[in-house]
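Undergrad: missing the sequence, but the structure's below:
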């Protein structure tokens, strides 16, 4: 027996009208946003029709729809999508993202096995066209993507919605406070909020979700899948170097952190002259700038796209490709995870831990509070409170193989202990998924 959909609440029509009016008045700025981003990332000049819910293709058959805003969320969803693709090969999947890098990650993971479009802006007409075109039978929304008109639209089209791997930082909760009358009503239309932690669940309740809607299932990021061929890539990397060299990786760095990476490498090279920096900026538009900055600093620089592997005399190796970060984490002795020396909130600390690399980060970790706390308590993370602190941690770990081994063991154990959210999520959403394919004799 299907679960009934909640009725419209008193006052919903007014708050939706006011919100939608504001969006329509602001809609010219969406064009400005696309154009301004397009000068940095050319992909933003393409596929504008999808962002306004206009499609040239035929409607197609109903689908399972998953929304993951960008690369991090796509990676977090990967174990779930992979499990469901194995379970039912006949299901049509549509995965939406907002960023071009998220789109590229979807394509690199699944190719033509899933359809990808950009999520349309939260305008009523765009939302309605999207839902009518793709006709999802269930919507799986990753983490913290709360678009009121989309949630209301799913309720109106009788599409069950699950917010999976749901997280809500204290900072995000404060940012949403002016929209609570709207977001609370929108949240109460969803079937379940599958929270990463008890704290996340409580914050969703403060925002307006009912206690009965909340289930704490853990974090899908712990069910991380180690890439195939990891040992082969690591062996090829070491062969390319030609000799044993110390290696550190600066990963997912943002604008404003590049000078910090250069300063850290200068400091560490003073002690280890043959040290190699593997550098993987967060966004593709930063690849050329990072390369230029390293060349300007006087270093010999190799790149993944041009050279394939670092040369024996390279001092910096730029990973200017997508989808290979975990493999290159495994090639390093120590990893610094960026987005943490600025108030960005950090990035996935479990990826280096899962492939056996010691992890260092800066102090800004509000997007990964629970993960960073657990890693720190387990002895699997070093947190520098500023640039000097990060440098101290990197220097200590490069000099102490035993300390690195202890951190690696603790990180691997923590990742293994944290697994299970995938199984629980699959059990939660099973009633609204298409029937699995029959087992062939």
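TA: Sure thing, it's come through. If you're wondering where the values come from, they're calculated on a predicted model, not measured in any experiment. Residues are numbered from 1 along each chain as shown.

Undergrad: rest of the way, CA atoms for contacts and neighbours
TA: Noted.

Undergrad: Name the next helix or strand downstream of the host helix or strand of residue 404, please.
TA: Element membership of residue 404, judged by DSSP states H and E, is helix 401-418. Of the helices and strands lying after helix 401-418 in sequence (DSSP H and E), the nearest is helix 421-429.

Undergrad: Residues in contact with that following helix: which ones?
TA: Here helix 421-429 makes contact (CA atoms under 8 Å, 6 or more residues apart in numbering) with 79, 80, 162, 164, 194, 217, 218, 219, 220, 222, 223.

Undergrad: mind checking how far the second one is from residue 66?
TA: Counting by CA to CA, to the nearest Å, the separation of residue 80 from residue 66 is 10 Å.

Undergrad: for the helix holding residue 404, which positions count as buried?
TA: By 16 or more other CA atoms under 10 Å, the buried positions in helix 401-418 come out as 404, 405, 407, 408, 409, 410, 411, 412, 414, 415, 418.

Undergrad: Could you do stretch 77-97 as well?
TA: Quick answer for stretch 77-97 (16+ other CA under 10 Å): 77-81, 84-85, 91-97.

Undergrad: Show me the residues you listed that map onto strands.
TA: Residues of the buried residues of stretch 77-97 located in strands (DSSP state E): 93, 94, 95, 96, 97.

Undergrad: So which residues of the stretch 101-250 of the chain form strands?
TA: 115-118, 136-142, 161-166, 192-195, 214-216, 247-253 (DSSP state E, counting those that start in this stretch).

Undergrad: Among those, which comes closest to residue 151?
TA: Residue 151 lies closest to strand 161-166 among those, at 7.6 Å (CA to CA).

Undergrad: which ones are touching the spatially most central residue of the chain?
TA: Among the residues of the chain, the one closest to the centroid is residue 72, at 1.1 Å (CA atoms, centre = their mean). Counting by CA under 8 Å, 6+ apart, residue 72 touches 102, 347, 348.

Undergrad: Structure two is appended below for comparative analysis:
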């Protein structure tokens, strides 16, 4: 089966330039990868000690940040090469200071894998969560390059556990060690005969927890909030905003920040037309006395984590429809009570927070009115609910320390 897989990937690589003429996304997929090897040859020092870290997208990057920070601090002579599969990760983090070089992962052909590793010659390879590319993994195994999986997840729905995907089990031999998020993953991996694994936890908890140590000050939020309660609606989609409109228009004596998931000027203007309160965009904040404004819409990226540090209540978007709920751990780490939609079944941390009473779900405008009014007017309830969320994060930190204790042995051997 791997021969068939490799053949199909190779064919796809050859015809990709032609398919791209008709499908814009595939054109981009080809364009951003066509010069990867030339750029690698130009930018990679063949004599340097390298660590290769691969994250599928932005979420996986955020997950591995604590490990990157530790590696950079403890092993400054090592150069980190970071690869992404998705543009959403690369475009936002291509200039990150946590890596010496950032690029796209070439397509998973045998030739690409050999050429890539020939250029990098990494001392260590780190994969994040569940990004498995058979040819790259097989080549890593063949070259005996130390390889680990961090914050790994193994579900019975993955190809490894299906009759048609058993050939992929062989690629897991590349991993010297698996650092897994939960006991279920350890049990499932054990079914495949792998015992070189440990439940270290999810490094996302370490990532969000570290936000508490950073400088989160934002002058414009201080001018805006004053001494009032503040609701932050993070990573919202239209479905979320439609649920929140009536509550916002009731003109409670609170401040509200809306940070849309996608920055689209036309959709932001449509949202503003529905609001019956004073509202400004972040980009025009200098034109107003913010203490007199009720709502700020954040029409830029990269501020949400800091804004949460000023909040009293958080609404997390993406779980009203099927777009996918966004990170509830970011507000939880700041001891915020969390409200979100009902589509949380694929998000264990949200389910656990709901079970602990640190998170509430809403399915309609009535639900929104009930829970947000309770959080606004019942300070005891608000503080208790937020404390539950914060405690949940603090109790689940520590994965990075476990991972680094192993990597220390590897890198100093």
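TA: Alright, I've got the coordinates. These numbers were taken from a predicted model, which means no experiment stands behind them.

Undergrad: ok, back up a step: ok, the contacts of helix 421-429 of the first structure vs residue 380 of the first structure, which is closest?
TA: The nearest one, if we look at those relative to residue 380 of the first structure and count by CA to CA, is residue 222, at 14.3 Å.

Undergrad: residues contacting the counterpart of the closest one in the second structure?
TA: Aligned by TM-score structural alignment, residue 222 of the first structure pairs with residue 205 of the second structure. By CA under 8 Å, 6+ apart, the contact set of residue 205 of the second structure is 329, 393, 394, 396, 397, 398.

Undergrad: before we move on, what about residue 347 of the first structure?
TA: By CA under 8 Å, 6+ apart, residue 347 of the first structure lies in contact with 72, 252, 337, 338, 339, 340, 365, 367, 368.

Undergrad: CSV please, covering the residues you listed and showing secondary structure.
TA: CSV is the format used below for the contacts of residue 347 of the first structure (DSSP: H, G, I helix; E, B strand; the rest coil):
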residue, secondary structure
72, helix
252, strand
337, strand
338, coil
339, coil
340, coil
365, coil
367, coil
368, coil
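
Undergrad: Out of the residues you listed, give me the one that has the most neighbours.
TA: Taking other CA atoms under 10 Å as the neighbour criterion, residue 338 ranks highest of those with 29 neighbours.

Undergrad: Let me know the helix or strand that residue 278 of the first structure is in.
TA: Applying DSSP H and E as the criterion places residue 278 of the first structure in strand 276-281.

Undergrad: Now do the helix or strand following that strand: everything it contacts.
TA: Using DSSP H and E, the helix or strand that follows strand 276-281 of the first structure towards the C-terminus is helix 287-296. Here helix 287-296 of the first structure makes contact (CA under 8 Å, 6+ apart) with 258, 262, 280, 281, 300, 301, 316, 318, 320.

Undergrad: now with 6 Å?
TA: residue 320 (CA atoms under 6 Å, 6 or more residues apart in numbering).

Undergrad: Mean distance of it to its aligned residues in the second structure, please.
TA: In the superposition with the second structure, the average deviation recorded for helix 287-296 of the first structure is 3.1 Å (mean CA distance after the TM-score superposition for the first structure).

Undergrad: so how far does the helix or strand that that helix is followed by sit from its counterpart in the second structure?
TA: Downstream of helix 287-296 of the first structure, the first helix or strand assigned by DSSP H and E is strand 301-303. Its aligned residues in the second structure lie a mean 3.6 Å from strand 301-303 of the first structure after superposition (mean CA distance after the TM-score superposition for the first structure).

Undergrad: Quick check: which helices or strands does strand 301-303 of the first structure pack against?
TA: strand 316-318 (3 or more CA pairs under 6 Å, 6 or more residues apart in numbering; DSSP states H and E).

Undergrad: Superpose on the second structure and give me the mean offset of the strand it packs on.
TA: Mean deviation for strand 316-318 of the first structure: 3.1 Å (mean CA distance after the TM-score superposition for the first structure).

Undergrad: separation between the counterpart of residue 114 of the first structure in the second structure and residue 77 of the second structure?
TA: Structural correspondence for residue 114 of the first structure with respect to the second structure (TM-score structural alignment): residue 100. Residue 100 of the second structure sits 11 Å away from residue 77 of the second structure, going by CA to CA.

Undergrad: Then residue 412 of the second structure?
TA: 12 Å.

Undergrad: Could you dump the buried residues of stretch 77-97 of the first structure into a markdown table and include distance to residue 329 of the first structure?
TA: Formatted as a markdown table, these follow (distance: CA to CA, whole Å):
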| residue | distance to residue 329 of the first structure |
| --- | --- |
| 77 | 20 |
| 78 | 18 |
| 79 | 19 |
| 80 | 23 |
| 81 | 23 |
| 84 | 27 |
| 85 | 27 |
| 91 | 34 |
| 92 | 33 |
| 93 | 30 |
| 94 | 30 |
| 95 | 27 |
| 96 | 27 |
| 97 | 25 |
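
Undergrad: wait, which of those residues is closest to residue 152 of the first structure?
TA: Closest to residue 152 of the first structure, out of all of the buried residues of stretch 77-97 of the first structure and judged by CA to CA, is residue 96, at 17.8 Å.

Undergrad: residues contacting the closest one?
TA: 67, 116, 117, 118, 119.

Undergrad: okay, now the first one: neighbour count?
TA: Neighbour count for residue 67 of the first structure, taken as other CA under 10 Å: 24.

Undergrad: Next, the contact list for it, please.
TA: Residues near residue 67 of the first structure by CA under 6 Å, 6+ apart: 95, 96, 141.

Undergrad: Right, I'll leave it there.
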